[in-house]
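Colleague: whatever this is, show me its structure:
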Amino acid sequence: MTTWLNMTLQDSASPVMEQLIYFHDHALMIMLMIITAVFYTMVSIIQNKQTSRFMLEGQMIETVWTIAPAIILVFIAIPSLRLLYLMDEIHNPVMTLSAVGHQWYWSYEYSDFTKVEFDSYMIQQEDQQVDTFRLLDTDNRIVLPMNSPVRLIVTAADVLHSWTVPSLGVKTDATPGRLNQVSFSINRPGLLYGQCSEICGA
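Modeller: Next up, the predicted model:
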């Protein structure tokens, strides 16, 4: 869900998204090293004039190509597991926001202080201004505090939905009859865009 002239991930607006971007770069660096090693091996084999037609097995090379991928997987798994636990942590939230998915809008409720409920519809194409994003801008926006833990409780009223804001690194399923919760903290002010990241009902 990129905006104009954006070819990479969105700028992070939460500590979790910063860590996700670091992990993305870490995994790509490992992939680049693997691709370089495989390409070098292919070129060196093609250019090599010697043949080994009578070699039936090589204990050393078989050991290396079994252990090396296992070590590489450990270097990917450890930061991945750390991130999974980091995303599931819920510290004492200063506020709770409830989101209910509908076809084709979201209902929000602030209930910590004064109970406030409203629906958030996508702005129709004929009503959009020049500086708005198609299929992203809504008529009512939620407002959340910065540098404070926020808990989001998500459910659906009709079919499966998925509430997501990529800049926050948050995505959670909205299932009818089930409450899912996720927490996040916003570390920069700004207007962040999200939408249902599921083919609703599929």
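Colleague: when you work out contacts or count neighbours from here on, use the C-alpha atoms and nothing else.
Modeller: Noted.
Colleague: show me where this structure has strands.
Modeller: 95-102, 105-110, 116-121, 149-156, 161-165, 170-174, 180-185, 195-196 (DSSP state E).
Colleague: so how far is residue 129 from the residue nearest in space to the middle of the chain?
Modeller: Computing the C-alpha centroid of the chain and ranking residues by C-alpha atoms, centre = their mean puts residue 169 first, at 4.8 Å. Plainly put, residue 169 is 28 Å away from residue 129 if you go by C-alpha to C-alpha, to the nearest Å.
Colleague: one more: residue 31?
Modeller: With C-alpha to C-alpha as the criterion, residue 31 and residue 129 are 42 Å apart.
Colleague: nearest spatial neighbour of the residue nearest to the centre of the chain, chain-adjacent residues omitted?
Modeller: Closest residue to residue 169 apart from its sequence neighbours, by C-alpha to C-alpha, 6 or more residues apart in numbering: residue 17 at 4.5 Å.
Colleague: one more to line up against the first:
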Amino acid sequence: MNKLFMNLSFKLNESNSMMNMNKLNDKLMMMMIMLLMMVTMMIMMKNKLLNKSTFENQKMETMWTTFPSLIIILMTYLSIPILYMNNELKMNVMSMKVSGNQWFWNYNYMNFKYSFNSYMMLKKKFNFNLIETDNSVILPLNNEVLFILSASDVIHSWTMPSMNFKCDVIPGQINTVSIKSNKIGISFGQCSEVCGINHSFMPIKVETVTMKEFVNWIKKF
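Modeller: Here you go, the predicted structure:
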């Protein structure tokens, strides 16, 4: 049952931003289901699925204008705080520069003066096909990380669906987004902008570890 639910829903929340989006999605879906059931019951009780009356009805016209407006206001009330929370740049423990190239990613841990390229690995024994990379982005658990994104050639898009992260990487322009990963493990994404012939071979691999493991890893460089 749990497996079926996961197939019909979003991937597990791997960031606070994705958690907020999933909660909003659940609330809106419940509203839509309740409205559908209510309208269906009203149709079946009133006219047995037949439109018996075509006369003008001022009260009904007022209701079907006012009621949807109230629903839209409620949806706005629920979604605007999520929008602002997802775009808020809070206190970041570190900054990372992401550069898009044809056709690989370059990552620069600006606070530690460490950078590396990330290329797709060919499928071997236990590698995931087309999404495995030779170098992973290592992030500390439950710590805000500021991503500074730009490109050296064409427009790319650094996308991590399970973290609710999608940001265009544009030459000559800098975009900034923050991520706070809340689950230990490995996440996969890819470039979601048509950037050339090898567009589908720019995977992204993010590994979330504890702060102690992150410190031990960064000390090696």
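Colleague: thinking again about what came up before, what's the counterpart of the residue nearest to the centre of structure 1 in structure 2?
Modeller: Using TM-score structural alignment, the equivalent of residue 169 of structure 1 in structure 2 is residue 164.
Colleague: please say which position in structure 2 residue 152 of structure 1 maps to.
Modeller: Checking with TM-score structural alignment, residue 152 of structure 1 has residue 147 as its match.
Colleague: surely that match and residue 98 touch.
Modeller: Yes. Between residue 147 of structure 2 and residue 98 there is a contact at 6.8 Å, judged by C-alpha atoms under 8 Å.
Colleague: on that earlier part again, list the contacts for the match of residue 169 of structure 1?
Modeller: 15, 17, 18, 21 (C-alpha atoms under 8 Å, 6 or more residues apart in numbering).
Colleague: so of the residues you listed, which ones are in helices?
Modeller: Using DSSP state H, the members of those that fall in helices are 17, 18, 21.
Colleague: nearest to residue 129 of structure 2, of those residues?
Modeller: Proximity of these to residue 129 of structure 2 (C-alpha to C-alpha) peaks at residue 18, which lies at 25.2 Å.
Colleague: aligned partner of the closest one in structure 1?
Modeller: Match for residue 18 of structure 2 (TM-score structural alignment): residue 17.
Colleague: now that match: how far from residue 113 of structure 1?
Modeller: Distance from residue 17 of structure 1 to residue 113 of structure 1, by C-alpha to C-alpha: 29 Å.
Colleague: and the two? Which one has more around it.
Modeller: residue 17 (23 against 8; other C-alpha atoms under 10 Å).
Colleague: and residue 123 of structure 2, how many neighbours does it have?
Modeller: The burial count for residue 123 of structure 2: 12, using other C-alpha under 10 Å.
Colleague: name the nearest residue to it, sequence neighbours excluded.
Modeller: With C-alpha to C-alpha, 6+ apart, the residue lying closest to residue 123 of structure 2 is residue 129, at 5.3 Å.
Colleague: against residue 121 of structure 2, how distant is the one you found?
Modeller: The value you get for residue 129 of structure 2 to residue 121 of structure 2, if C-alpha to C-alpha is used, is 8 Å.
Colleague: same check on residue 188 of structure 2?
Modeller: 13 Å.
Colleague: which residues in structure 1 form helices?
Modeller: Under DSSP H, structure 1 gives helices at 15-47, 59-88.
Colleague: out of those helices, which gets nearest to residue 201 of structure 1?
Modeller: helix 59-88 (25.3 Å).
Colleague: returning to what we had before: isn't the residue nearest to residue 169 of structure 1 right up against residue 184?
Modeller: No. Counting by C-alpha under 8 Å, residue 17 of structure 1 does not reach residue 184; the two are 9.7 Å apart.
Colleague: okay, and the common contacts of the two?
Modeller: With C-alpha under 8 Å, 6+ apart as the test, residue 17 of structure 1 and residue 184 both reach residue 168.
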